[in-house]
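Enquirer: sequence-free structure coming up:
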């Protein structure tokens, strides 16, 4: 987790996104790069469905928005005591410098850049999306998740106090969750407590929670496991209840083992966690 990308957009969870990135950077001595995230100029909003009139985003307003995002990011990092990263490549001296930040100003508008640029980073830190006013956009999460090939660290609406001390792995036997566990190995190697849980009816053909715990032991990582029987609660509800009982401050899960369309219609664990989780989550697809 040596490099973290933080897309900066105007939403209520932005302080939590910054704090989640800082907690991670302090744990691993990471470089945090901030970039402005805003709609592309080609995106428009129809205001007259009869006449077909549209308003294009103003280029000057777009520039002002990007500058404001940069000030927010730099001010937060400065108040947190993080130094500005030195110019140049990440040589051994830079890597030994500990947590630090930089702001990239020359960033085009639109989500397309985010999905491509995120491929250069160990993880991308975004806010947990929501439907209410002021919540982070779902498109930001999904672009980073599906286009980057890297894991997503989801910040909860309220900034966490700790991160990665007690980890819960929501195991369903899938390739998506296996990737999430692989990406999470830096966290797992430093965690004080780890629990692997599965829920009957919420798994696909694959290894069991007990088998994953044994595999982690072969990596020198201690973890206990719980296999929950089917009940009246959904897998997503069980995951969050177990996370609270365990005192979890990081939940690891594969995203969208079921298709997005199916989850939109019928619901699913990923959709439930995206709607209700109050703890940081590391996800991968």
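Expert: In hand now; what should we look at? Keep in mind that this is a model prediction, so the values were computed, not measured.

Enquirer: contacts, neighbours, all on C-alpha from now
Expert: Fine.

Enquirer: residues of stretch 76-83 that come out buried?
Expert: Buried positions in stretch 76-83, judged by neighbour count with 16 or more other CA atoms under 10 Å: 76-77, 82-83.

Enquirer: Tell me the one of those nearest residue 220?
Expert: residue 82 (32.0 Å; CA to CA).

Enquirer: so that closest one sits right up against residue 101, yeah?
Expert: Yes - the pair residue 82 and residue 101 passes the contact test of CA atoms under 8 Å, sitting 6.7 Å apart.

Enquirer: Mind listing the shared neighbours of the two?
Expert: With CA atoms under 8 Å, 6 or more residues apart in numbering applied, the contact sets of residue 82 and residue 101 do not overlap.

Enquirer: Comparison target below:
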């Protein structure tokens, strides 16, 4: 088992560059291909949003401005990609046949026009995993759009890159367990990482547990996959379950956290907060999520 094909929705930001470095590091581990996809805003999508009372000339001017801004952003992303590959030990490949001949991590780049949340979700279904920039970059909200598109509409796991590129990934792996379908899907998707890891820890808490099997059940499941894991109970920090989860992962020296996302509805988490939201906003390590 391996992650052979990785999709990276690329933005021209510092968070996007960190995600690119994280993706290449991951690709080198698995000898996989990273396809960098930049989705430009389609100016034609602006016209229906213009509303009533605007003249044809005003709508055309709005579309032209959108086209210029989208083109400028696409140029910055292309420049970021070109700078990254220049002089680095990476191989460009546009097909599976070319990637097989390279026998190394390979990269490709594509810029298309459309709705990012639609295209990213649809394209992710053809990849083993998506890697997205950190959603709290405060530079480009589209990175968060890509994250939620993969989580809610792709059926694939997503790895959220940290703000700064990690030095290692997947050597010491923590898995958050609360008995839900989401946490089960996340652990199943992370099996290649768990087989490769030097150490695996299952994090659980009575404040995190939902209806479903307890930690003993998932430990037994992993043993059937010849994966030895230790279970560690964590406690909330200042009533924040997410803070307790991240604290326990840091104490373990984890360089990858695997967890289910949005066991409660996304709306509830946005209004009331939640474990998923806290981890997304505060994690300084790669986080692999499934829903």
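Expert: That came through, no problem. Note that the structure is predicted; figures quoted are calculated from it, not measured.

Enquirer: Just flag the most distant two among the buried residues of stretch 76-83 of the first structure.
Expert: The farthest-apart pair in the buried residues of stretch 76-83 of the first structure, when distances are taken by CA to CA, is 76 and 83, at 11.3 Å.

Enquirer: just to revisit the earlier point, okay, the buried residues of stretch 76-83 of the first structure in JSON lines with secondary structure and distance to residue 260 of the first structure next?
Expert: JSON lines is the format used below for the buried residues of stretch 76-83 of the first structure (DSSP: H, G, I helix; E, B strand; the rest coil; distance: CA to CA, whole Å):
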{"residue": "76", "secondary structure": "helix", "distance to residue 260 of the first structure": "34"}
{"residue": "77", "secondary structure": "helix", "distance to residue 260 of the first structure": "35"}
{"residue": "82", "secondary structure": "coil", "distance to residue 260 of the first structure": "38"}
{"residue": "83", "secondary structure": "coil", "distance to residue 260 of the first structure": "40"}
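
Enquirer: quick one: the strands in the second structure?
Expert: Along the second structure, counting by DSSP state E, strands occupy 5-9, 33-40, 91-92, 106-113, 129-132, 158-160, 172-176, 199-204, 230-233, 256-260, 287-290.

Enquirer: and the ones you listed as TSV, adding distance to residue 279 of the second structure?
Expert: As requested, the strands of the second structure are exported to TSV (distance: least, CA to CA, whole Å):
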stretch	distance to residue 279 of the second structure
strand 5-9	20
strand 33-40	25
strand 91-92	33
strand 106-113	29
strand 129-132	15
strand 158-160	10
strand 172-176	11
strand 199-204	14
strand 230-233	17
strand 256-260	10
strand 287-290	8
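
Enquirer: of these, which approaches residue 120 of the second structure most closely?
Expert: When these are compared (using CA to CA), the closest one is strand 5-9, at 7.0 Å.

Enquirer: Can you give me the stretch of the first structure that that closest one aligns onto?
Expert: Aligned using TM-score structural alignment, strand 5-9 of the second structure spans residues 3-7 in the first structure.

Enquirer: Give me the buried positions along that stretch.
Expert: Result for stretch 3-7 of the first structure [16+ other CA under 10 Å]: buried residues 3-7.

Enquirer: Present those residues as a markdown table; the columns should include distance to residue 133 of the first structure.
Expert: Formatted as a markdown table, the buried residues of stretch 3-7 of the first structure follow (distance: CA to CA, whole Å):
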| residue | distance to residue 133 of the first structure |
| --- | --- |
| 3 | 30 |
| 4 | 27 |
| 5 | 24 |
| 6 | 21 |
| 7 | 19 |
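
Enquirer: Mind reading off the mean deviation between the match of strand 5-9 of the second structure and the second structure?
Expert: Here stretch 3-7 of the first structure, set against the second structure after superposition, deviates by a mean of 0.8 Å using mean CA distance after the TM-score superposition for the first structure.

Enquirer: quick check, distance from that stretch to the centre of its chain.
Expert: 10 Å (CA atoms, centre = their mean, to the nearest Å).

Enquirer: Could you do stretch 198-208 of the first structure as well?
Expert: 24 Å.

Enquirer: what's the answer for stretch 271-285 of the first structure, then?
Expert: 8 Å.

Enquirer: ok, now stretch 111-121 of the second structure?
Expert: 16 Å.

Enquirer: Buried residues in it, which are they?
Expert: Under 16+ other CA under 10 Å, the buried positions of stretch 111-121 of the second structure are 111, 113-114, 116-121.

Enquirer: for stretch 12-29 of the second structure, same thing?
Expert: Quick answer for stretch 12-29 of the second structure (16+ other CA under 10 Å): 12-27, 29.

Enquirer: So what touches that stretch?
Expert: Against stretch 12-29 of the second structure from outside (CA under 8 Å, 6+ apart): 4, 6, 8, 10-11, 33-34, 73-74, 76-77, 80, 104-106, 131-134, 137, 139-140, 160-166, 169.

Enquirer: do that again at 7 Å, thanks
Expert: 10, 33-34, 76-77, 80, 104-105, 131-134, 137, 139, 161, 163-166 (CA atoms under 7 Å, 6 or more residues apart in numbering).

Enquirer: Give me the buried entries from these.
Expert: Neighbour-count burial (16+ other CA under 10 Å) applied to the contacts of stretch 12-29 of the second structure gives 10, 33-34, 77, 80, 104-105, 131-134, 137, 161, 163-166.

Enquirer: what's the matching residue for residue 251 of the second structure over in the first structure?
Expert: With TM-score structural alignment as the criterion, residue 251 of the second structure matches residue 245.

Enquirer: neighbours of its match, just the number please.
Expert: Applying other CA atoms under 10 Å, we find 9 residues neighbouring residue 245 of the first structure.

Enquirer: Likewise for residue 141 of the second structure?
Expert: Counted with other CA under 10 Å, residue 141 of the second structure comes out at 13.

Enquirer: Thanks again, I'm all set now.
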